[in-house]
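Undergrad: Below are the sequence and a predicted model; questions follow.
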Amino acid sequence: MRLILFFFSVLAFSLTALAQKHDYYWYFGNGAGIEFHSGKPKTLQNSNLFTEEGSASVSDSEGRLLFYTNGVKVWNRQHNLMPNGTGLWGHVSSTQSALIVKKPGSTTLFYIFTIDEKGRQNGLCYSIVDMMKQRQPKETRMKNEALLTPDLLPHLGKGDITIKNKQLLTPVSEKLTAVRHSNGTAIWVIAHKWNSDAFYAYPVTPDGIGKPVISSVGAMHRNESGRNNGEAIGYLKPSHDGKLLASAMCYKPNSPVEIFSFDNATGKVSDLRNIPTSGYAYGLEFSPDNSKLYVSFLKGKSGITQYDLTADDLFDSGTIVATNDANNIFGALQIGPDKKIYVARIGSYLDAINNPDKAGNKCEYQRSAVHLGKRNCVYGMPNMPVLSMERKSELSISASKQTGSEKMKSPALKINLGNDTVLCNYSMRMDAGNPKASYLWSTGQTTRLIAVTKSGQYWVKIEKNGLMAADTINITFKRGGPEIKLKREITAFCKSKVALDCGVKAEKYLWSTSETTREITVSKGGSYSVTVTDNECNSIARTKVIFDGKPSVFSYLPEFEPENPMFNNYFAYTINDVDKFELKIFSGGGKLLFKTDNPNEKWYGKNKSGKIVPKGKYKWEINYKPTCSEKAKKEMGTLGVKRL
């Protein structure tokens, strides 16, 4: 018997995009900034912000700057520190250190949510900025209003923090984002608890911050790598319709990128889908039409990878659109008001993905798309809330039961979930087809693709352009197929061969190499597959093997100002994967000024007696031994010291 839907009445359908200009100003990195009033990014040189990672900025409805923050300090639109604008409990090395959300129903009150780094005790907090504070005298305001001075915002003040560091949750991962509620007014602020698998979604309403909706789903966020809680690092990003969440755990070994469904009516997170990786995923961003997910990797050869979210196999859909190398160390990804995705790259340029809705290399990845002038980007970009809202159709449905395989549906829509089936697999993915339609499954999910793991009857209803269709399918899982435990991608660092193990005891094994044992050893990179047979059921798994020499990379900023109290006041450099290290700084005449064997120790432009050196050019020299090499290396260069 099948349940066939044959009469549909569309009561309402609308797609509402709430036009906003809150994201017209971006401040990030070592004093870097851009703005979008002309429709394309224009470089700014007026920022006083310094951060290695997270920041946030906000503009009014006309795109005029209000204030910005790195999660520790807050600057007003005139780039001066706000009163009480220091000592916030974010961190300059927290992935999403800060997030600014306007209080619903108010035009002058803003929340600054902050996240501490690596699961430390400050956790998730909020502070409140009142933009009616620090106003000009009435006569001055009236004069400015008469002159229509656009950059002075005469009806507002310069802002002051009236409530600071009210703790909501501790400890937490370095993940913080926001999505508009389905009611179009409230906003969900979402974080993830440390040492837990729980998302916390806080409703922000005109009445304030409500109790969180807690969803326990996905991986545990905890220290497993021994990298000082490095698993806390990595972005949490929502899709632009607020229906999906993507999460990256950068230093969790072989951690997948996780994709969840998000219900912006209830705040629940559910329906995990994994994209296997070899680790180091950091930045995330959805394409404007939500059909693609872009992921940046701090290490490895994946660089910037695009995944097709409509594909049956997300891993196989991955296309590398930019590769990592010594000159390209990628960080955050952030979509702009122009619908392009901008890529943080250490140095004085941003890269851009010009057509992110397009598949593969048709997305038009552009190196060095935006020059930041004398300022520099590091790893982070501004953390922006998703304030668009999609209102789905409301349907009135009549139904009847019919026998056999009869189906009634709109002639303009075609949908076929297939015949009733018995499976040996442990899950089945179903596709409702018809891209850009509205979907409703019997499970309550509203995406085109779903995966099911339990026997039963499943139905889906779809609507597109006022037309509707439906189908049902009965699925029975035999549960006899072996569950192969083979990683989808294996990166072998400093090795000449690697063992591939099915991880399951079974009757038969057949590898793509023609070997018939449970475990094989390979010495070449590439794709390998295995078919495992047990209890008359077959299971197939594939893996990609990458032999990576894990080269050590040294990168640095070419100049700095030791006396600058705000940012860029030391020789900033990074180096990875070394066993031995030594850095020396010399004067132009060859005199040794600084020496260290600690890669984390910085040179603040001082000589051995502790005095700041004169401005000019200085020489640096590093000696190091890469982890994967017996041969030591030496590099030299020059850097500039500027004086105020």
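TA: It's in.
Undergrad: C-alpha only now, for contacts and for neighbours.
TA: Will do.
Undergrad: so what does the strand or helix carrying residue 237 touch, helix or strand wise?
TA: Remark: residue 237 resides in strand 236-238, with elements defined by DSSP states H and E. In this structure, strand 236-238 packs against strand 172-180, strand 244-247, strand 281-286, with contacts taken as 3 or more Cα pairs under 8 Å, 6 or more residues apart in numbering; DSSP states H and E.
Undergrad: Now the element after the second one, going C-ward?
TA: Counting by DSSP H and E, the element after strand 244-247 in chain order, helix or strand, is strand 257-262.
Undergrad: Contacts made by that following strand with the rest, please.
TA: Strand 257-262 is touched from outside by 218, 242-249, 268-277, 281, 445, with contacts defined as Cα atoms under 8 Å, 6 or more residues apart in numbering.
Undergrad: Can you tell me which of those are buried?
TA: In terms of neighbour count (16 or more other Cα atoms under 10 Å), the buried residues within these are 218, 242-249, 268-270, 272-277, 281, 445.
Undergrad: that older thread, now distance to residue 316 too, for the helices and strands packed on strand 236-238, in TSV please.
TA: Compiled in TSV, those are given as follows (distance: least, Cα to Cα, whole Å):
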stretch	distance to residue 316
strand 172-180	27
strand 244-247	18
strand 281-286	17
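Undergrad: Nearest to residue 633 among those strands would be which one?
TA: Closest to residue 633 of those is strand 281-286 (Cα to Cα; 28.3 Å).
Undergrad: Use this one as the comparison:
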Amino acid sequence: MFLLDNQSANPKKVKQILLFATLTLYSVFSFSQGKEANIWYFGVHAGIDFNAGSPPAVLLNGQTNLSSGPNAGSASISDDNGNLLFYSDGTRIWNRNHIIMQNGDNMGYKSTQGAMLVKDPGNIDLYYFFNHNVQLDFQYSVVDMNLDNGMGGVVPSKKNIRLGSNMTMHLSAVRHSNAEDVWVVAHGLGTNLYYSFLVTADSLHTEPLTSSAGGYFTTTTGYMKISPDGQKIGSAVYNGNADFFDLLDFNDNTGHVSDDFYLSIDPFNAFGVEFSSDNTKMYLTGLGTIFQYDLNAGNPQAIVNTQVSISNVTVGNGALQLGPDGKIYFAIQGYYLGVINNPNEAGIACNFDPQGVFLESGFSSVGLPSFIQSYLKDPEFTASQSCFGLPTQLTINNINGIDSVLWQYTVFPNTYTSTLFSPVFLFPNPGNFQVSLTVYSGNLQKTVIQTVTIHPAPVPELGNDTLFCANETINLILDAGPGAQYSWNNNFPTVNSTFVVTETGLYHVRVTDINGCVGRDTINITRYDAATADLTNLNITSPNCGSSDGAITGIQFSATYPFTVTWFNAAGIEVGTGNDLLNVSAGSYAAEVTYGNNCTQTFGPYSIADNNAPVIASALPEDDDHCYQGMGSIIVTPESGSVTDYQYSFNETDFYPLTGEITGLTANTYNITLKDQFGCISLPVSVEVQNVEGPEIYCHPTHATGADNGMITVDSPNTNLTYRLNFGPVQTTNVFTGLASGSYTVYVTDEFGCETQCEVSIENNPGIPLSAMAGDDKKCL
């Protein structure tokens, strides 16, 4: 067992603000999830029964006698059907016949919150009874309902077992996020420590999770509540002029209390605290009134700014307790309970009645029974899916205690209803639908309205069936928005919204958008037959020198009809249309066939030489280019005559005097034609000038050994090189010495001005001193 001994703890400073996230949820009435909280006993022989409906029936058979002072808390528990099992004032336990339970006396000490009763998640007949003793020890006992012929009794070996010492009387409980286990939370005296004990089907975990958060509790008195959704924890510390109230974050998965969100209020006589069933409002008693706070306002200061007094009369201090009908009950000393009738509503619309329930001969003190707060949360439901065109199943998250239901939503002028616990609706269109769920539990009913959003399914449009050009591809492009995934032809989903088609066939896509909605489309893609050129009857007519009476005829082009044929010269200028090209000068010509959906295919080039045109005997590369500096050259030799009798051209349009060697060429492929003094133009000859990159180098570092003695050696198969280190001087040697550790750049330049560089790091690897001993002498080697 882990025993708590509370000492001082370091306070935690509050720095951050956490915004709330809420569901769109509205409530009219409420009932408990299950009926365990349907019967209350408190005060002096006072009691109420919610099994009869709302307002509750008054009970006069209670045995509690809590008449005065702040330590007037109690506890009650019923079974799942609302039948009383037992109740307590913190010192004694009475069974359902209002007789002290077997071994149910001397349980502890009266306290502000009395006791907390928790059903064992693993055994429907066992209950944990948490309370305090007079020494402010926090303790537990186990009640076994099988004892005393089913009336229940406290197990002798599990009675008043101490869990911790020096504790306040603050006590609350809520279900774990797994909806099965239960967190029971207590607080240390003189510290800011919260202790969260976990009750599971296996056992009570006696070593708690300890959290340091909020203010220091310097008194034992005041109420602590966890919100029904298990996300916030509020504590009122009643200490005369030093009162305060803390609102903090609670993690119903880990049991951790944190002041990432921390709201602190300094009211006088802070005592009772409670949350509305929809978790949007918080209520606090102090200064003779009840304050309401809107938890959806945002940061802590914004929430404080929403403070409003909901009572138009002065009321004393007392406990606040959420009831199974969704109303909050207020313990006013006297014969009435105050009632906040609509606690989910803002301001005075919450409708506080200081005389909401007349207790007849029963008398209310300042305490009310404590329950697991999860019993009192609003029911919620979820939608199985939210995509238009598919059936949507609505499921209640917890049906415990629900006898019957009524669902409905309206799309004017029609109203759709169902009495099934988990109905299936086919919503008529995409949009937001206000779905109403009314649940009935005994004589209580509750209506909640949640927004169910039905999203439109994505509609991928691949377009009409189409054809694409030979030797080309086609891109199928979609856009279903951020987060969408695309499965092309049943392949694994990907975020790539473009699919490249290279072959004919039937293509289909499955698109899943960010909401999980699915759309599909298909497209059949075929390819145009490639155009052809039949050269059987090709005839090239050479023009007379300098004239334009040349022709290319006899080619039979074929393509998907309709098609066109356009001729271009070497400069890319259009020079004719149709199958035959007429009236052209010497040169190279290509035919472009256009067909189908702007498909193009080029045939040629076909070259025409003038009659008696010069002939190029040879055209050879002389010099390579070096690192694309324009250092290449070509030697052209005509078949006859002197080179000076000719001009050359690379584009069959612009001609320049030929000297034999053409220089200043960058690496490329050149189509060379010659023109003689009569204007006759030769057939072209193709020559390639290649490029030579910079020198090939290998850099080798020699690391320093504790001094500036590093070295870099550069090896290369090239010759006539110069070397430079960083931006230092140029040298002809390939070694750099006297280098400190660091990073260096080596630049190596060849005789053509082409440069290659390498990055080298010199490390500092100091040598290891070795010693040789000779008598008393030592020498480093």
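TA: Perfect, thanks for sending it. Source: prediction; values computed, not measured.
Undergrad: TM-score for these two?
TA: Put the two chains on top of each other and the TM-score (TM-score structural alignment, normalised by the length of structure 1) is 0.52; 352 aligned residues with a Cα RMSD of 2.9 Å.
Undergrad: returning to what we had before: in structure 2, what stretch matches the strand holding residue 237 of structure 1?
TA: Across structure 2, the stretch matching strand 236-238 of structure 1 (TM-score structural alignment) is residues 224-226.
Undergrad: tell me how far that stretch is from the chain's mean position?
TA: 31 Å (Cα atoms, centre = their mean, to the nearest Å).
Undergrad: Now it on structure 1. Mean distance?
TA: After superposition onto structure 1, the average distance of stretch 224-226 of structure 2 to its aligned residues comes to 0.6 Å, using mean Cα distance after the TM-score superposition for structure 1.
Undergrad: all helices for structure 1, in order.
TA: Secondary structure of structure 1, counting by DSSP state H: helices at 138-147.
Undergrad: Now the spatially most central residue of it. Nearest residue, chain neighbours left out?
TA: For structure 1, residue 284 is the residue whose C-alpha lies nearest the centre (Cα atoms, centre = their mean; 2.9 Å). Setting aside the residues directly before and after it, residue 284 of structure 1 is nearest to residue 295 in space (Cα to Cα, 6 or more residues apart in numbering), at 4.8 Å.
Undergrad: on that earlier part again, what sits against the counterpart of the residue nearest to the centre of structure 1 in structure 2?
TA: With TM-score structural alignment defining the correspondence, residue 284 of structure 1 maps onto residue 273 in structure 2. Residue 273 of structure 2 makes contact with 223-225, 234-236, 282-285, 319-321, according to Cα under 8 Å, 6+ apart.
Undergrad: so how far is residue 307 of structure 2 from residue 273 of structure 2?
TA: With the distance defined as Cα to Cα, to the nearest Å, residue 273 of structure 2 ends up 14 Å from residue 307 of structure 2.
Undergrad: Quick check: the residue mapped onto residue 177 of structure 1 from structure 2 vs residue 424 of structure 2, distance?
TA: With TM-score structural alignment as the criterion, residue 177 of structure 1 lines up with residue 172 in structure 2. For residue 172 of structure 2, the distance to residue 424 of structure 2 (Cα to Cα) stands at 38 Å.
Undergrad: do residue 475 of structure 2 as well
TA: Residue 475 of structure 2 sits 41 Å away from residue 424 of structure 2, taking Cα to Cα as the criterion.
Undergrad: So between these two, which is more surrounded?
TA: For residue 475 of structure 2 against residue 424, the residue with the higher neighbour count under other Cα atoms under 10 Å is residue 424, and the figures read 16 against 11.
Undergrad: Assess the claim that that one and residue 392 are in contact.
TA: Yes. Look at residue 424 of structure 2 against residue 392 with Cα atoms under 8 Å: they come within range, at 5.4 Å.
Undergrad: Now which residue in structure 2 aligns to residue 199 of structure 1?
TA: Under the alignment (TM-score structural alignment), residue 199 of structure 1 maps onto residue 194.
Undergrad: ok, now which ones touch that match?
TA: By Cα under 8 Å, 6+ apart, the contact set of residue 194 of structure 2 is 185-188, 210-213, 257.
Undergrad: again with residue 172 of structure 1
TA: With contact taken as Cα under 8 Å, 6+ apart, residue 172 of structure 1 is in contact with 115-116, 118-120, 123-124, 191-194, 232.
Undergrad: 10 Å instead?
TA: For residue 172 of structure 1, the contacting residues are 115-124, 191-196, 198-200, 221-222, 232, taking Cα atoms under 10 Å, 6 or more residues apart in numbering as the criterion.
Undergrad: what's the neighbour count on the aligned partner of residue 76 of structure 1 in structure 2?
TA: Residue 76 of structure 1 maps onto residue 95 in structure 2 when the alignment is built from TM-score structural alignment. Using other Cα under 10 Å, the number of residues around residue 95 of structure 2 comes to 20.
Undergrad: now residue 458 of structure 1
TA: When counting by other Cα under 10 Å, one arrives at 17 neighbours for residue 458 of structure 1.
Undergrad: Check the one 4 residues further on too.
TA: Residue 462 of structure 1 sits with 22 neighbouring residues when counted by other Cα under 10 Å.
Undergrad: wait, doesn't it sit right on residue 469?
TA: Yes. Contact criterion Cα atoms under 10 Å: residue 462 of structure 1 and residue 469 qualify, at 5.5 Å.
Undergrad: how close does the match of residue 76 of structure 1 get to residue 46 of structure 2?
TA: Spatial separation of residue 95 of structure 2 from residue 46 of structure 2 under the definition Cα to Cα is 16 Å.
Undergrad: Mind jotting down where the strands sit in the stretch 501-644 of structure 1?
TA: Remark: strands assigned in the stretch 501-644 of structure 1 by DSSP state E, counting those that start in this stretch are 508-511, 519-522, 526-534, 537-548, 554-556, 559-560, 573-575, 578-586, 592-596, 616-626, 633-641.
Undergrad: any idea how far residue 274 of structure 2 is from residue 237 of structure 2?
TA: Counting by Cα to Cα, the gap from residue 237 of structure 2 to residue 274 of structure 2 is 14 Å.
Undergrad: swap that for residue 608 of structure 2, please
TA: Plainly put, residue 608 of structure 2 is 100 Å away from residue 274 of structure 2 if you go by Cα to Cα.
Undergrad: got it, and residue 483 of structure 2?
TA: Separation of residue 483 of structure 2 from residue 274 of structure 2 (Cα to Cα): 41 Å.
Undergrad: Nice, that's everything, thank you.
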